[in-house]
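Undergrad: pasting the sequence and the predicted model now:
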Amino acid sequence: MVHSDWGDWLPTAVESATPAGVAVWYLGCNGFVLKGEGGTTLFVDPYLGTGDPPRTIRMIPVPFDPRDVQEADAVLATHEHTDHVHGPSQAPILAETGAAFYAPDDSLAVARGEEAWDDRYAVSTDQYEEVAEGDAFEVGEFTVHVEPAHDPDATHPVSYVFEHDAGTIFHGGDTKPSEEFERLGREYDIDLGILAFGSVGAIPDKQTREPKRTRWYNDENQVVRAASDLRFDRFLPSHWDMWKGLTADPKALHHHVRSFEFPQRLELAEIGDRVDVTGE
């Protein structure tokens, strides 16, 4: 059961919004909501859990109860890790709204196998949609392209490119720089790009619980390299706020991006914040 620190104001704000283009809310961790001007609403990697203390300790509020979400057309997962595929966070959204769940094979294996969303949360089998690199599909007013990601800690990660009449949004999951990104930067005109950013910290090992030097997300130089290769107009760093020992200061990225042609602008958001893509 998820217990929200903020009540239902955030899902209510999403449902009542009438964006001119696409509104994007940052849910903390690597979670986002995209809502188009026609009302299509997409959730990407929403995670409302508290981690596995004392190994992984959530440092930010739980922004909503998934049962308070009444409008969603799709939930998308970038890879199989717990903070990207999580039954208590995502399955109630699917059960309440009838939204489709788009995810690569190993992510679906967690949802349908290890976590048994079908049985525990009354998720229907026809709500699952397997995706792979090279796929493209329509969800309402969005065209979604499934592209490669480079996350050595995941078994099958993907990134998503969301095309809308108002602009194009990239979500890389927990990807590090990839040889594919220069190609993607040429193929897509990315108005807003999202990449995971964090520090290196001593995190208890999963088996031994002894502190272990851990790098799960891009450091300053890695994340700017990826953003530059992808030719972002606006770059929104994510995940920097989440885990004790791996948090970082995204304001420091101003020093790293300013000599590069891309990204053209650093877009900083805290949990609950909204940014807009309007095509202007």
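TA: Cool, got the structure.
Undergrad: going by C-alpha atoms from here, please, whenever you check contacts or count neighbours.
TA: OK.
Undergrad: any idea how many residues pack against Arg120?
TA: Arg120 has 12 neighbouring residues, counting by other C-alpha atoms under 10 Å.
Undergrad: hmm, I was thinking of Gly272
TA: Other residues close to Gly272 by other C-alpha under 10 Å number 18.
Undergrad: my guess is it contacts Gly31. True?
TA: No. In this structure, Gly272 is not within contact of Gly31 by C-alpha atoms under 8 Å, at 10.3 Å.
Undergrad: helices or strands up against the helix or strand containing Phe43?
TA: Per DSSP states H and E, Phe43 falls inside strand 41-44. Helices and strands touching strand 41-44, by 3 or more C-alpha pairs under 8 Å, 6 or more residues apart in numbering; DSSP states H and E, are strand 32-36, strand 74-76.
Undergrad: in addition, the following structure is provided for comparison:
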Amino acid sequence: MAHVNDVSKESWLLNTFPEWGTYLNEEIENELVKEGTVSMWWLGCTGIWLKSAEGTNILCDLWCGTGKRSHGNGQMKKGHQMMRMSGVQEMQPNLRTQPFVIDPFAIKGVDALVVTHIHSDHLDINTAAAVHQNCPEAKFVGPHEVVATWLKWGIPEEKTIVVKPGDEVTIGQVKIVALEAFDRTALITCEDPDTSLKGKMPQDMDRIAVNYLFETSGGAIYHAGDSHYSNVFAKHGNQYKIDVCLGAYGENPRGITDKVTSVDMLRMAESLNAKVVIPVHYDIWSNFMADPKEITEIWKFKKDRLNYEFKPYIWQVGGKFTYPTNKDDLEFNFYRGFKDVFSVDNDTPFPSFL
């Protein structure tokens, strides 16, 4: 039996985090994806684990960090992209609201870590270290500045693959197509707080961010990273067959445009000619949280008049989505268990307890 004198902050951290332990790691490892399908798990923010029927495992944008942990001096970090965007000075109250559903250091069998862009809630040193240490054959795929960061962290250059829009990389049985990104917040991200961007030419988006299309034998998954809405989505929809699209949805605070709104999530799906649209990212930051059922309700309102050929899917972090198995489902719910009730005699003092 434990004793209070043996309990410390360190023991509490080790015994509590990640909150799900290796439960999801085990589920993914044991999952046998059926022929003609593709499965993926939502890991929080825009992080997903994609697994093909052939057993190819792609990890995308897994972030294992935190938001604010102290009130500090109450001021925004000078030069932060949100400060540059809006002129705000008070601290952004971006608290992490999701548990850690996967243990990065128990990750096994990953064939590639793929990252959309330079922001730290997508490009994570903990994930990079875990994949590097546990999956020695894994490739690290990202745009130029993402790869430059991995190299600074110590990832060997021979493990990395730099991509720009139009590039294709085959990992196992999955073809990864890099496409244009539309993340205007990334364009005003600059590490040097003393650098002024006013009146200067912006960064080259292709060096700092890309969207991805994962083409598998079970379907094609479009990951838009943190892209805002763009008319070029329609170009991508013309160029490629897209079954499922994921977009960074959220409720933007006053004076900020950083996340895709409910209406534009529907526009994105329509432009991409997708069959399913899945909002992500709204779950993670306390100051950008939104209700994804707003997307469903607007879709119901418009679908018959506009002849939508796609459906929204409201996911839950840690949950699995399989295409095309779940393509007509509107919501995810975790398995509730207890299917074997009364398979053995129950043990209560009297039947009246029931």
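TA: Okay, I see it. Not measured: the values here are computed from a predicted model.
Undergrad: quick one: TM-score?
TA: After superposition, the two chains reach a TM-score of 0.88 (TM-score structural alignment, normalised by the length of structure 1), with 263 aligned residues with a C-alpha RMSD of 1.9 Å.
Undergrad: to Phe235 of structure 1, which of the helices and strands packed on strand 41-44 of structure 1 lies closest?
TA: Minimum separation from Phe235 of structure 1 across those (C-alpha to C-alpha) falls at strand 32-36, 14.2 Å.
Undergrad: tell me the residues of structure 2 aligned with the closest one.
TA: Aligned using TM-score structural alignment, strand 32-36 of structure 1 spans residues 48-52 in structure 2.
Undergrad: superposed on structure 1, what's the mean shift for that stretch?
TA: Stretch 48-52 of structure 2, aligned to structure 1 and superposed, deviates on average by 0.4 Å (mean C-alpha distance after the TM-score superposition for structure 1).
Undergrad: ok, and what's touching that stretch?
TA: By C-alpha atoms under 8 Å, 6 or more residues apart in numbering, the surrounding residues in contact with stretch 48-52 of structure 2 are 33, 37-43, 56-62, 173-174, 216-218.
Undergrad: now stretch 14-26 of structure 1
TA: In contact with stretch 14-26 of structure 1 (C-alpha under 8 Å, 6+ apart) are residues 32-37, 39, 70-71, 164-167, 269-279.
Undergrad: any of the residues you listed buried? List them.
TA: For these, a burial check counting by 16 or more other C-alpha atoms under 10 Å picks out 32-37, 39, 71, 164, 166-167, 269-272, 274-278.
Undergrad: can you redo the helices and strands packed on strand 41-44 of structure 1 as TSV with distance to Val110 of structure 1?
TA: TSV is the format used below for those (distance: least, C-alpha to C-alpha, whole Å):
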stretch	distance to Val110 of structure 1
strand 32-36	21
strand 74-76	14
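Undergrad: closest one to Val131 of structure 1 among these?
TA: By C-alpha to C-alpha (comparing all of those), the closest turns out to be strand 74-76, at 9.8 Å.
Undergrad: just after the closest one, pick out the following helix or strand.
TA: Per DSSP H and E, the first helix or strand lying C-terminal to strand 74-76 of structure 1 is helix 87-97.
Undergrad: go through that following helix and flag the buried ones.
TA: Gly87, Pro88, Ser89, Gln90, Ala91, Pro92, Ile93, Leu94, Ala95, Glu96.
Undergrad: how about stretch 102-114 of structure 2?
TA: Neighbour counts using 16+ other C-alpha under 10 Å place Ile102, Asp103, Pro104, Ile107, Lys108, Gly109, Val110, Asp111, Ala112, Leu113, Val114 of stretch 102-114 of structure 2 among the buried residues.
Undergrad: and the fifth one, how far from Glu26 of structure 2?
TA: In this structure, Lys108 of structure 2 and Glu26 of structure 2 are separated by 10 Å, where distance is defined by C-alpha to C-alpha, to the nearest Å.
Undergrad: what ranges do the strands span in the stretch 201-350 of structure 2?
TA: For the stretch 201-350 of structure 2, the strands defined by DSSP state E, counting those that start in this stretch cover 211-216, 219-223, 244-248, 276-280, 311-312, 320-323.
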